[in-house]
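1. Quick one: sequence and predicted model below, then my questions.
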Amino acid sequence: MRIFLILVLVFGLIGPVAVVTLYRFVPPPMTFLMVQRMFEGRGFDRRWVPLSKISPRLVGAVVASEDAGFCRHNGFDVAAIKKAFKHNANSTRIRGGSTISQQTAKNVFLWPRRDYVRKGLEAYFTVLIELIWGKPRIMEVYLNSIEWGPGIYGAEAAAQRNFGVSAAKLSPAQAARLAVIVPKPLSWKADKPGRYVRKRSGTIAARAGVVRRQGLADCVFH
């Protein structure tokens, strides 16, 4: 029994802390989703760049689109979770309440399928990255890891493949389009947007302006 408890302590608690600490300084490798997509034959294009080489316009756009409270919460947006829970109880269209921190924890450390075990681990890793990484590193890893199309991962690959520019040179409109397709990167296109993406991009561009003026993403650059 003692050996079992020691193993649980080492692999269940100390192990994740060690991995999260390592990824504070080195780029995380391929995620479970990336491996899955490769087996599906979707290819692989990921070009890691530091946060300093990603346009602040994209940072503002994803904050506006995915998590307006990113700089104010400690990994969990309780109000958003309650709102999503209430919506999902009365609708067949599931709405998520995950923050960018939670999405980063899931994308980097865990498998894509939804289950209670994964949600519990997601919460644990979210706490760890908030404590060990801080907001700038969370945003950097997030923007370098999320899926942005078939076999396309991270801001640099997304910018190059969709618009032929580096992530540092994205225009406000381009940044907004990329932010919009984050929830459905295999269905929506940033380079050839449909009606919904075009309309939603205008909304996100406007909200990104509010994010900039109110300093809602300032924690990323400090």
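-> Structure received. Residues are numbered from 1 along each chain as shown.
2. switch to C-alpha atoms for all contacts and neighbour counts from now on
-> OK.
3. List the buried residues in stretch 108-123.
-> Within stretch 108-123, the residues that count as buried by 16 or more other CA atoms under 10 Å are 108-110, 118, 121-123.
4. what packs against the lengthiest helix in the chain?
-> If you go by DSSP state H, the chain has its longest helix at helix 195-214. If contacts are counted by 3 or more CA pairs under 8 Å, 6 or more residues apart in numbering; DSSP states H and E, helix 195-214 sits against helix 56-66, helix 172-180.
5. One more to weigh against that first structure:
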Amino acid sequence: MRWLRRLAVALIVLIILPPALTVFYRAEFVHPWSTLMLRDMATLQHWERDWVEFESIAPVLVQSVMVSEDGRYCSHNGVDWNALNAVIDDALDGEATRGASTITMQTAKNLFLWPSRSFLRKSIEIPLALWIDLVLPKKRVMEIYLNIAEWGDGIYGIEAASWTYFGRPASELTARQAALLAVTLPNPYLRDPVNPGPRVSRLANVILGRAAKSGGYIGCLY
């Protein structure tokens, strides 16, 4: 009975707290922490994050992250249903699946959920992403995402990443540096934006070209 009560309390917190906090995060003076940042604090691990306003981030970085992580960010409602359905079909057919998480879904995961992949986490992540997209402007979601995304061991947010890897603020990133940081996001522990391997360099070149042509895709942000 004790464990059942604890489980019930945990479920209630999970159901009530994230939606309530999302509303609170509408206030621009609020600088949210991710669950990984809270973990590092709780375990006394070194971490760094310097919150930076959206307007102080180089547009080319925003463009690069969008075309790398979620090219339909401005047009979906928090979930890219076409991509998600394709992943489900592949899973049912026994084929290898690819990622279908939007930036909004990744923001929901980073803010409220755990990092390991599971159908349980995804089933919670999807409604949270829909709620986040409903409550927060696209620009605010992107600002939060770029300030809590993990760019390496204990490195959170674009400002800390920019200084750590390139010795400059996020507002002064070059197109090449922005592309390298964008392709690092899926696996920041194995991909080094300063000393990229051949595969990372090729991916960065692709993102570099796409970002240069992405003006029509970022209309919801600028």
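-> Received the coordinates, thanks. Since the model is a prediction, treat every value here as computed from it, not as a measurement.
6. Quick TM-score on the pair, please.
-> After superposition, the two chains reach a TM-score of 0.86 (TM-score structural alignment, normalised by the length of the first structure), with 212 aligned residues with a CA RMSD of 2.4 Å.
7. Contacts for the longest helix of the first structure next, please.
-> Under the criterion CA atoms under 8 Å, 6 or more residues apart in numbering, residues 57, 60-61, 63-65, 68, 172-173, 176-177, 179-181, 188-190, 217 lie in contact with helix 195-214 of the first structure.
8. Equivalent analysis for stretch 25-32 of the second structure, please.
-> 24, 51, 111, 135-136, 140, 144, 148.
9. Would you mind finding the match for Y156 of the second structure in the first structure?
-> Under the alignment (TM-score structural alignment), Y156 of the second structure pairs with Y153 in the first structure.
10. roughly how far apart are its match and Y116 of the first structure?
-> 26 Å (CA to CA, to the nearest Å).
11. can you check R57 of the first structure too?
-> Counting by CA to CA, the gap from R57 of the first structure to Y116 of the first structure is 35 Å.
12. and what of A173 of the first structure?
-> In terms of CA to CA, A173 of the first structure sits 38 Å off from Y116 of the first structure.
13. Number of residues surrounding the aligned partner of R210 of the second structure in the first structure?
-> Structural alignment (TM-score structural alignment) places R210 of the second structure against R207 in the first structure. By other CA atoms under 10 Å, 19 other residues sit near R207 of the first structure.
14. same question, L14 of the second structure
-> 14.
15. repeat for the one 10 residues further on
-> For F24 of the second structure, the number of neighbouring residues by other CA under 10 Å comes to 14.
16. any idea what it aligns with in the first structure?
-> Match for F24 of the second structure (TM-score structural alignment): L22.
17. centroid residue for the first structure?
-> Y142 (4.2 Å; CA atoms, centre = their mean).
18. Am I right that it is in a helix?
-> Yes. With DSSP: H, G, I helix; E, B strand; the rest coil as the criterion, Y142 of the first structure is located in a helix.
19. got a list of what the counterpart of it in the second structure touches?
-> The pairwise alignment with the second structure assigns Y142 of the first structure to Y145, based on TM-score structural alignment. Going by CA under 8 Å, 6+ apart, Y145 of the second structure touches 103-104, 106-107, 157.
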